[in-house]
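I'll drop the sequence and a predicted model, then ask my questions.
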Amino acid sequence: MRIDQLDVALRARSQWEAMELGTALVRRHAGAIWKPWVLLTLPVFALLNLLGWWLDNFWVSSFILWWLKPAFERIPLYVISRGAFGAEPTTGQTLRAQWNWGWRGVGAYLGWRRLSPARSLLMPVDLLEGGDASQRRGRRHALGGAAYGHAALLTWVCWHFEAMLQFAGVALIFMFVPVELLSESLRATWELIGQDTPAWAWIGFNLLAWLAMTMISPFYSGAGFGLYLNRRTQLEAWDVEIAFRRLRERVAGLAPMLVLLLAVFALPSLQARAQDSADTQNQGNHKDAAEALPESAGAAAITPQQLFGAAPADTAGFRQAAARAYEDPQLGAKRSVTRWVRKASDKKPDTDDSDKPDPGPILGAIAKFAALIGESILWILLGALLVALALTARWWLPWFRGDGRRSRDVQAPALQEALQLPEVLPPDILGSARRLWREGKPRHALALLYRASVEVLVERSNVVLPPGATEAQCLRASRKMPQEADRNLFARMVRFWQYAAYAGRLPSDEEFDALIKELHQQYGWPA
């Protein structure tokens, strides 16, 4: 693996950023991922549904398709593992690679590791790294240490996304059902699923599952690959290694120029050194000057002639300056650093009180007296606390015994008054409603008006309502009333009744009188 060829900005990221990096790689190589995915999984989907139709059990085909997801997830992992290094494979290369690439560890992920919550993080270890089983086991343990929880959360979130997509597909079908037929359609669908579901319904449900898996699984594998890259960057310092490799490349490009500069500046120095060696052999009196240097210089001491060449120089001043330089206390100086380290020992250090000053008899007596007073105050406080606890025992002691709970006030049951209406509507509907309103029974009055309005609805719209028809069904039936005024008045009556029956909002006396007047004018009821 050539990490210097990575096509991503490699750096130490948080686990959330690493998962976002993986999903960005999936979006970048979307065409190279989904084309082979569809070409490979769609025939498998068709064969499994033919098997379910032959066995008359489509649950088996749906379960097998779900169980084979780790084998299909090799496709996005193969693409992004090469696309991240700038070598995106073609559709044909990806399909041909599925026959012989990545089968070494897939058997375990189709077996005992199928339900592993960190499958997206650990699969790249088996498919992309070499080594035997023990080495891969150690690598999985090292890579999954700090990112196992994030990988498990990723699995949980992606599973919910797939489930919600399937439910959304089913709900999308019912969005095209008219509102009037929605309840009957839901009832028929429930009975169809529970009793004898046809093959086309099972195939449609399996198709929704395949579509959800096709949309979510590549992102699941990509996010796991991002976690894998981030863990290797943290453990193996890939970002530091890449920085050093780039630095080496830049230095290697400047190597010829550096060699030329060294040759230009080093040639005069070599010539001067050769001239100094010749002068040293001819003039032996300079040996005394070299021996006059401090002993710490040793055989590596440099003579003035070697330093200044053949030009005349003040050797006496140079020797004095060199001696002062060697006498500098900062040259070769040493320092001692003392650190306090806690000693792990159970033995208490012996205290020596011999160096402590004697406080004297007066100060010692004062200290003892102060300690006695403080101890006495503490004992007095403790006694007062015990007395207070004893006096209040009848309140706090039952709590320790378990029978000190406060008995809750038993609320009186809510009084419900049943609506008692006559079997046959009275001839004087409006008069009966006014009488009930004056007697303090407004809900009875509104219920009587609502029931009478339903009778008018049935008569004028020529419809038959089922027993126990709801307000919504009555409103839908009122659309067949020929006059718009009748429809508006019936909708207003239903609204008055619903506010009173379900929300407890009663109309005022003026609103009730206005409703009575409008019913009298429109429906022709006697006042």
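Looks like it arrived, so ask away.

could you use CA atoms for every contact and neighbour count after this?
Noted.

got the contact list for residue 246?
Listed by Cα atoms under 8 Å, 6 or more residues apart in numbering, the contact set of residue 246 is empty.

what is the subsequent helix or strand relative to the helix or strand that contains it?
If you go by DSSP states H and E, residue 246 is part of helix 238-253. Proceeding N to C from helix 238-253, the next assigned helix or strand is helix 255-282, under DSSP H and E.

tilt between that next one and helix 238-253?
60 degrees (axes from the mean of the first three to the mean of the last three Cα atoms, to 10 degrees).

quick one: list the elements packing against the lengthiest helix in the chain.
Ranked by residue count, the top helix of the chain under DSSP state H comes out as helix 199-236. If you count contacts as 3 or more Cα pairs under 8 Å, 6 or more residues apart in numbering; DSSP states H and E, helix 199-236 packs onto helix 15-28, helix 30-55, helix 58-67, helix 74-83, helix 119-128, helix 133-143, helix 148-174.

give me the angle between that helix and helix 133-143.
Going by the same axes, to 10 degrees, helix 199-236 is angled at 80 degrees with respect to helix 133-143.

also this one, for the comparison:
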Amino acid sequence: MRIDQLNVMLRARSEWEAMELGTALARRHARAIWLPLLYVGLPLFAAVNALAWWTDRFFLAWLLMWWLKPVADRIALYVISRGVFGDEPRPWQTLRAQRHWGWSGFWGYLGWRRFSPFRSLLLPVNLLEGSDAGHRSQRRRAILSSAFSHAALLTTVCLTFEVVIVVGLIACIFMFVPFDLLSDSWRAAWAMVTELMPPWAKLGVNVFFWFAATLISPFYAGAGFALYLNRRTEMEAWDVEIAFRRLRERLQLAAPLLVLALVLVWPMGLLHAQETPEETPQRAAQCAAPDSHGSDDEAYEEEDEDEEEPSVPADDPSNTADVIFGGPKPDTAGFRQAVQRAYEDPLITPTREVTTWQSKKDADKEEKEKDSKDRGDRRERKGPQLPAQIAEWLLWGLVGALVLVLLITSPWWIRWLRGSGARRTQKAAAVVEEAVSIPDVVPPDPAARARDLWQQGRPRAALALLYRASVDSMSERADVVLPPGATESQCLRASRRMPEEADRSLFARIVRVWQYAAYAGRLPEADEFDELATTLQQQFRWRA
């Protein structure tokens, strides 16, 4: 595997970042993944469901489609594993490669490993590494050692997404059902599912499950492949290997320049090495020969000024008597005595004691001057602290003012804290609700009576009267008998039997206006109410 040709950045990622990288790879190669899936999935779905329709066993068709989901994972894995190396296969290349690619390590995932929650992480081991069965087992254990929890969680999340998609597609069907018929549609759908589900409904459920699996499967395989890459990077340090390979390539490009620099520098080094032995004796002679115009001490002082000798540590092996004097056992007693006499020489370590007399006045004057100088230094140091001192005084003044305000206002807030203060309470206005009920007996002139109620400030009672009269007129024209306490939905369904479209539309309008007023508190305008009453009176031929 040429890991240096990967077009993704290999680095130490967390498992969550690796799974996000896998979903991004699936989106990048979407066309190359989903086209082969459709080429394979559509004929397979048609064949399986046709057999199920013939045998009337649609559950077995769904089970077989679920069992063959590793085939879709295999197609997505083939595309993504080639795409990360910059060699995205075409759909027909992917389909041709499925005839001979990786079948030796794949049959287990259509058999005893089908229920494994780690399929997305372990499938690349079987299909991409090409090792024998014993080695594959060891590799699976190594890859799974620290990522098994995330692989299982990935399987659970993808399964949850598939269920949510199926439920959402089923719920979308009921979004197109009118609100008035929604409850009856739910009851009919539930009865159809629990009692005897027709074949077309079973086929529709299988279509939803196949669509959800086809949509989620590439993301599942891509996230598992990215987890596999992340584990290989952690175990085999692929990112470090890629860095070294790139460093090697840069050094190979710079090798001619390095050789040229070495060729140019090497002769100069040889010349310098040849000149050094000749200059050393001359330098030693110059250092050893004293100046004719000065003493030996001046010559040594000048030499020390020109070149400072590095200090030699005490434990240096070259700083021993054996090295200095030579010989296996030199006698250093005389040397130590000479050194002791040299340190005792007054010219080497001169010491003397000087005593002077000073008057007390002068001493007191000097002490006062010293004290005044110290106080001046303290004032100078204290000068920059003056703004901070002023700020501190202001803060203390603010605290004092706050305490004073609290003391002055204490008669008010102390009573409030104790709960004994007088509180102003406002009596809430009583809510007056008008009990609206649909009249049992309709007057002979319902439109005129409804206008009177509207003028009296009882609009809901007026609308209830119009609705009740409309129900009676609808029952007569549709030739139906409504049960006691019939709901608005039942009345709407019964109104479909009226022969004229104008009657059906007008009845639906009065039902809608009544529902808005009764349940949502939305009353029509006065002109709209009057126009509705007039239209009902003319259409249903009420007495004026």
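Noted; the coordinates are in hand. The structure presented is a predicted model; accordingly, all values stated were derived computationally and were not measured.

tm score of chain vs chain?
After superposition, the two chains reach a TM-score of 0.60 (TM-score structural alignment, normalised by the length of structure 1), with 408 aligned residues with a Cα RMSD of 5.0 Å.

hang on, the earlier thing: TSV for the helices and strands packed on helix 199-236 of structure 1, including distance to residue 249 of structure 1?
Shown next, in TSV, are these (distance: least, Cα to Cα, whole Å):
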stretch	distance to residue 249 of structure 1
helix 15-28	27
helix 30-55	32
helix 58-67	48
helix 74-83	24
helix 119-128	28
helix 133-143	30
helix 148-174	37
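
hang on, the earlier thing: which of the residues in the longest helix of structure 1 are buried?
Neighbour-count burial for helix 199-236 of structure 1 flags 202-203, 205-214, 217-231, 233 (criterion: 16 or more other Cα atoms under 10 Å).

chain center to that helix: distance?
Relative to its chain's centre, helix 199-236 of structure 1 lies at 16 Å (Cα atoms, centre = their mean, to the nearest Å).

count the neighbours of residue 143 of structure 1 for me.
21 (other Cα atoms under 10 Å).

can you find the partner of residue 371 of structure 2 in structure 1?
Taking TM-score structural alignment, residue 371 of structure 2 has no aligned residue in structure 1.

tell me the spacing between residue 371 of structure 2 and residue 382 of structure 2.
Distance, residue 371 of structure 2 to residue 382 of structure 2, by Cα to Cα, to the nearest Å: 16 Å.

what comes up buried for whichever strand or helix holds residue 96 of structure 2?
Residue 96 of structure 2 belongs to helix 91-97 when assigned by DSSP H and E. Neighbour-count burial for helix 91-97 of structure 2 flags 91, 94-95 (criterion: 16+ other Cα under 10 Å).

for it, which helices and strands make contact with it?
Contact analysis of helix 91-97 of structure 2 by 3+ Cα pairs under 8 Å, 6+ apart lists helix 30-55, helix 69-83 as its packing neighbours.

tell me the average deviation of the longest one from structure 1 after fitting.
Aligned to structure 1 and superposed, helix 30-55 of structure 2 gives a mean residue distance of 3.2 Å (mean Cα distance after the TM-score superposition for structure 1).

quick check: angle from that helix to helix 15-28?
Using the same axes, to 10 degrees, helix 30-55 of structure 2 lies at 80 degrees relative to helix 15-28.

ok, back up a step: quick one: closest of the helices and strands packed on helix 91-97 of structure 2 to residue 177 of structure 2.
helix 30-55 (27.8 Å; Cα to Cα).

okay, buried residues for the closest one please.
Result for helix 30-55 of structure 2 [16+ other Cα under 10 Å]: buried residues 30, 32-37, 41, 45, 48-49, 52-53.

cool, stretch 110-124 of structure 2 as well?
114, 117-124.
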